[in-house]
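Participant: Dropping a prediction and its sequence here:
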Amino acid sequence: MPEADRTTSLDDGNVAGDPRGHGDDVRAVPLRHPGRWVASALVLVVAVAVASSLVTNERFQWDVVGEYFFSSAILSGLWTTLWLTAVSMTIAVVLGIIIALMRLSPNPVLKGGANLYTWFFRGTPLLVQLIFLFNISALYPVLTVGVPFGPKFFDIPANDILTPALVAIIGLSLNEAAYMAEIVRGGINSVEHGQTEAAQALGLRRSVIMRRIVLPQAIRVILPPTGNETISMLKYTSLISVIAMPELLYSAQVIYSRTYETIPLLMVASLWYLIVTSVLTLGQTYLERRTSRHRRTTETFAGGLLRRLRPHDTRVTAGRERP
C-alpha cells in the first residue's frame, strides 16, 4: 500500500488501512481517590478545631505561659535535663557497645552475663529501677571498698554517695544501655560476614577487625535508632521528678504547686520539650544524610588490603602469605 494512503484523518480520527476501522486517541483518565479527600478534610477540620481551641480558650492562660517561659527556675531545670541527657546517653552508648560485644562473644560466660543484663533492664520499668536505686541504702546502708573476700579498705555510707543526681545518671544509663546493646548488635550483624572472614584470613586481630572494619559500616544502621533513643532519653528524664531531681518537669511542678497554675506551667514544660526534640531531630537528619552520602565511596579496610594483594597473585591462608 502506498505511504500516502496511510494518513490520519483529522475529521473522523481514523487511520486509513487500519483493519479494525478506528484509530481514536487513548485518553488517560486519572484515578479518583475519594478516601484521600475525605481523610484530608477530616484532618483539616481537626487541625482547625485544635487551633481555634488553643487561641480562644482563656483557661490556657498564655500570658502566664509567657511569664514563666524564660524564668530562672524553668531555665535551670532545662539545663539539668540537657546535661543529664547528654551524660546518661554517652555512658549508655559506651556501655551498650561493650554489652553488645559480650553478647557476640564465643565465651559462654560473657555471653550469658550480657543476656542476663539485657533481660533484667529491659524487663523491668525504668520508674521502678529509679525508685529502687534511690532506696538502695535500705539494702546496703554502708558501701565497702576493698578486695572481694579479702581485706577492707574503708566504708562509706550509701546516703552520702547516692545523691539524686548520681541515682538519675546510674538509673538512666543502665536502663538505656540494655537497649543500645541490642541496637549495636543488630548493626554489627548487618555487616556482611565475608568481610570479617577475609580480615581474619589476613591475620588481623578481632579487636582490629571490629574497630576498623565492622563498626565503621555498622554505624549506618546504628545511627537512626540511636537518634531515636536520644530523643526518648530526653523525655525519660521527666521520670526522675519522683526522686526530687530539679529537672524541667520537676521545676514546673514546684512552681504550680505554689501558684496553682497547673496548665500554664505544664504548657511551658511541654513547649521546651518540643523545642529541644525538634533540634535533636534536625541533628539526626543531618547526620543520617552525611553518613549515607559517603556510603558508596567509603573503602573498607579489608577490601583495600585484598585489592593490594591480588596483583601479586598471593594466596592467603590462616593469616600467612604463601607464594
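Facilitator: Cool, the structure landed.
Participant: make it CA atoms for all contacts and neighbour counts henceforth
Facilitator: Fine.
Participant: quick one: buried residues of the helix or strand where V254 lies?
Facilitator: Assigned by DSSP states H and E, V254 belongs to helix 248-259. Neighbour-count burial for helix 248-259, counted by 16 or more other CA atoms under 10 Å, picks out L248, L249, Y250, S251, A252, Q253, I255, Y256.
Participant: And the helices in the stretch 1-150 of the chain, which stretches?
Facilitator: For the stretch 1-150 of the chain, the helices defined by DSSP state H, counting those that start in this stretch occupy 34-56, 62-68, 72-103, 108-123, 126-134.
Participant: Let's have those in TSV, adding mean neighbour count.
Facilitator: TSV is the format used below for the helices of the stretch 1-150 of the chain (neighbours: other CA atoms under 10 Å):
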stretch	mean neighbour count
helix 34-56	11
helix 62-68	15
helix 72-103	20
helix 108-123	15
helix 126-134	17
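Participant: follow-up on the earlier one: got the angle between the helix holding V254 and helix 72-103?
Facilitator: 150 degrees (axes from the mean of the first three to the mean of the last three CA atoms, to 10 degrees).
Participant: quick one on the thing from earlier: of the helices of the stretch 1-150 of the chain, which is nearest R293?
Facilitator: Nearest of those to R293, taken as CA to CA: helix 72-103 at 23.8 Å.
Participant: Counting by contacts, list what the closest one packs against.
Facilitator: If contacts are counted by 3 or more CA pairs under 8 Å, 6 or more residues apart in numbering; DSSP states H and E, helix 72-103 sits against helix 108-123, helix 164-190, helix 215-236, helix 248-259.
Participant: Pasting the second one now:
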Amino acid sequence: MSDPVDLKDKVPPEAIKAIPVRHYGRWISAVLVLAVLALLGWALSNAEIKWDTVPEYLDYETVLKGAGNTLLITVLGMLVGVLLGTLLAVMRLSKNPVVSSVAWGYVWFFRGTPVLVQLMLWYNLALIFPILNLGFYKDEMNDVMTPFLAALLGLGLNEAAYMAEISRAGIQSVDEGQTEAAHALGMTRGRTMQRIVLPQAMRVIVPPTGNEFINMLKTSSLCFAIQFEELMKSVTDISSRNLAVMELLMVATIWYLVLTTVFSIGQFYIERYFQRGSSRTLPETPLQRARRNLMTFTRGTGSGAKA
C-alpha cells in the first residue's frame, strides 16, 4: 500500500493556454469577394459610360418629379392594397360561402394575371366603355381614366390580392383559443378582430408587407407603358433626347436604390417594434450589428497577431 501524498508536495496545475482557432476559410472567402468587387469596379471604370453625366441628372427637375410620382403612386397603391387586402382576408375566412367564394375569385384573378396586363386593361378601358355613366355622374372614360388613375388601380388592386393572403396567414397564426376567450367575455367579432387578433397578427403580417411595398416601388416602373410620369418614364424621355441611355439608367438605378434603402430601414424598425413581448431580446439595430462585427474583427486580428 503506497504512502499517502502530502498536500504540500502537490504541484499546482499549469494555467490553461487558450489558442484561438484560425478560420482560414473566412479570410479566403473575404479575399475572393474583394477580388470580384475589384474586377467589377475595374470593368465599370473602363466601360464607355460618361460618369460625369450621372450626377448632373440626379437632381434634374424632371427626374425629381418622376421620383416623387413613383413614391406617391407606391404609397397610395400600397394603402389601397392593405385596406382592400385586409377586407378580402376577413371575407375569405367568413363562413358565408358566397362571401368567401367572391374573395377567392378576386385573389385568383389578380394573382393569375401580370401587372402589366392589368395596367393596360385599365388604361384602355375606354375602348369597351367609351362613356362612364354611374347615374349621378357621367363623363367620357378617356377623361376619367387618366394615367395616374390607371396606375393606381392597376397597382393597388393587384397588391390587394397578395395582401389578402398575407393578412389571412397572419390572422390564422393567432391561436383560436384567444378568440374564444374574447367571445366568452362578451366581445363582438369586430372588436375581437380589432383588439385581440390583428395586433398579434401584425408580427406575421409586417415583414412580408414591407417586402411587398419595396416590390411595388420597383414594379411601378411598368407604369411608363401607360404614359404615367414616374421615374422610369422620366429618364427614358430624357435619354431619348440626349442619347445618354446608360447614364440615365444609372440615374434611375441610384434613385431606386436610395428609395428602397430608406424603406428597408423603416421596415426593420417597424418589425422590431412589433416584436416587443414576443422575444426576450430585440434584434440588433444596423449600428449595433456593425459595432459588434467591428469589435469581433478587431479582437480576432489581435488574437492572431499574438499567436
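Facilitator: Thanks, I have it. These figures come from a predicted structure and were not determined experimentally.
Participant: list the helices and strands the next helix or strand after the helix holding V254 of the first structure packs on?
Facilitator: Sequence-wise, the next helix or strand downstream of helix 248-259 of the first structure (DSSP H and E) is helix 262-293. Applying 3+ CA pairs under 8 Å, 6+ apart, one finds that helix 262-293 of the first structure contacts helix 62-68, helix 215-236, helix 248-259.
Participant: Kindly reformat the ones you listed as JSON lines containing distance to A51 of the first structure.
Facilitator: Conversion of those to JSON lines gives the following (distance: least, CA to CA, whole Å):
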{"stretch": "helix 62-68", "distance to A51 of the first structure": "14"}
{"stretch": "helix 215-236", "distance to A51 of the first structure": "25"}
{"stretch": "helix 248-259", "distance to A51 of the first structure": "24"}
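Participant: Of all these, which one comes closest to Y286 of the first structure?
Facilitator: For these, the distance to Y286 of the first structure is smallest for helix 215-236, at 10.8 Å, taking CA to CA.
Participant: residues in the second structure aligned with the closest one?
Facilitator: Counting by TM-score structural alignment, helix 215-236 of the first structure pairs with residues 198-219 of the second structure.
Participant: contacts for the matching stretch?
Facilitator: Contact partners of stretch 198-219 of the second structure, identified using CA atoms under 8 Å, 6 or more residues apart in numbering, comprise 70-71, 74, 78, 155, 159, 163, 166-167, 169-171, 173-174, 256, 260, 263-264, 267, 270-271, 274-275.
Participant: now do stretch 165-185 of the second structure
Facilitator: Against stretch 165-185 of the second structure from outside (CA under 8 Å, 6+ apart): 85-86, 89-90, 92-93, 189, 192, 196-198, 200-205, 208-209.
Participant: I'd like to know which of those are buried.
Facilitator: Buried residues within the contacts of stretch 165-185 of the second structure, counting neighbours by 16+ other CA under 10 Å: 85-86, 89-90, 92, 192, 196-198, 200-205, 208-209.
Participant: L152 of the second structure matches what in the first structure?
Facilitator: Applying TM-score structural alignment, one finds that L152 of the second structure aligns to I169 in the first structure.
Participant: how far away is the closest residue to its match other than its chain neighbours from L202 of the first structure?
Facilitator: Excluding its sequence neighbours, the residue lying closest to I169 of the first structure (CA to CA, 6 or more residues apart in numbering) is S88, at 5.4 Å. S88 of the first structure sits at a distance of 38 Å from L202 of the first structure (criterion: CA to CA, to the nearest Å).
Participant: Adding distance to V242 of the first structure, write the helices of the stretch 1-150 of the first structure out as CSV.
Facilitator: Listed next are those as CSV, based on distance: least, CA to CA, whole Å:
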stretch, distance to V242 of the first structure
helix 34-56, 30
helix 62-68, 22
helix 72-103, 14
helix 108-123, 19
helix 126-134, 8
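Participant: Just tell me what E247 of the first structure corresponds to in the second structure.
Facilitator: Aligning on TM-score structural alignment places E247 of the first structure opposite E230 in the second structure.
Participant: Could you double-check that its match sits in contact with L72?
Facilitator: No - using CA atoms under 8 Å, E230 of the second structure is not in contact with L72, being 9.3 Å away.
Participant: how near is the aligned residue in the first structure for Y106 of the second structure to L215 of the first structure?
Facilitator: Aligned counterpart of Y106 of the second structure in the first structure: Y117 (TM-score structural alignment). Applying CA to CA, the value for Y117 of the first structure to L215 of the first structure is 22 Å.
Participant: Tell me what angle the helix holding V254 of the first structure forms with helix 262-293.
Facilitator: Interaxial angle, helix 248-259 of the first structure versus helix 262-293 (the same axes, to 10 degrees): 170 degrees.
Participant: re earlier: closest to L10 of the first structure out of the helices of the stretch 1-150 of the first structure?
Facilitator: Nearest to L10 of the first structure among those is helix 34-56 (36.7 Å), distances taken as CA to CA.
Participant: chain center to that closest one: distance?
Facilitator: 31 Å (CA atoms, centre = their mean, to the nearest Å).
Participant: Please apply the same query to stretch 180-188 of the first structure.
Facilitator: The answer for stretch 180-188 of the first structure is 11 Å, by CA atoms, centre = their mean.
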